[in-house]
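**Q** need the 3D shape of this:
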Amino acid sequence: MSKEQPNNPLHGVTLEQVVVKLQEHYGWNGLAERIDINCFKSDPSVKSSLKFLRKTQWARDKVEHLYISTFEKRFPWK
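**A** Below is the predicted model of the structure:
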């Protein structure tokens, strides 16, 4: 069974890359407005965000969804 995921927009993108790109695009305040989690609101950093997101699947799902909706332009249904 192949591990290739050509239709997965996050394939080959690390969680750190996701957080960094979103932070550069929205800033910490913008991220906190879009996703209400403390790691974006209280003394935010990439390191603290990664630590939280790796332990908290629902928050990671929201961050990944925001990344896809912000940067992924290849939706097959559009």
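**Q** all contacts plus neighbour counts: C-alpha atoms, from now on.
**A** Noted.
**Q** contacts for the lengthiest helix in the chain next, please.
**A** If you go by DSSP state H, the chain has its longest helix at helix 15-34. Residues outside helix 15-34 that contact it (Cα atoms under 8 Å, 6 or more residues apart in numbering) are 38, 40, 41, 44, 46, 49, 50, 63, 64, 67.
**Q** for the comparison step, fold the sequence that follows:
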Amino acid sequence: MLIYLDRVWNEVGTKITATGRSLTRADLHHAIMEGAVERVRPKMMTVVAIMAGLIPILWSTGAGSEIMQRIAVPMIRGMVSRPC
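**A** Here you go, the predicted structure:
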């Protein structure tokens, strides 16, 4: 996350100093929002892909499905509840 924020902050800083004005809180807020959005998308894609692979395990009824369900439930719960 810090890499994304730092990259956007450097870009915003370069643009602002090129125009001759100083950086403001609004510029910082804009950089934070833009950097966070760039990081949230790949994170959400990863979580959705993992959950899409684990949810069929919960509905399976074949041999060994009881053990796999016990493994899949905590992993799905962790994907849903983990903030970062």
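**Q** what's the TM-score once they're superposed?
**A** Once superposed, chain against chain, the TM-score is 0.30 (TM-score structural alignment, normalised by the length of the first structure); 39 aligned residues with a Cα RMSD of 3.9 Å.
**Q** just to revisit the earlier point, what's the following helix or strand after the longest helix of the first structure?
**A** Sequence order places helix 38-41 as the next helix or strand after helix 15-34 of the first structure, per DSSP states H and E.
**Q** determine the set of other helices and strands touching that following helix.
**A** Packing partners of helix 38-41 of the first structure (3 or more Cα pairs under 8 Å, 6 or more residues apart in numbering; DSSP states H and E): helix 15-34, helix 46-55.
**Q** residue 71 of the first structure is nearest to which of these?
**A** With respect to residue 71 of the first structure, and counting by Cα to Cα, the nearest of these is helix 15-34 at 9.1 Å.
**Q** buried sites along the closest one?
**A** Residues of helix 15-34 of the first structure classed as buried: 15, 18, 19, 22, 23, 28, 31, 32 (neighbour count, 16 or more other Cα atoms under 10 Å).
**Q** and that helix with helix 46-55, angle?
**A** Interaxial angle, helix 15-34 of the first structure versus helix 46-55 (axes from the mean of the first three to the mean of the last three Cα atoms, to 10 degrees): 90 degrees.
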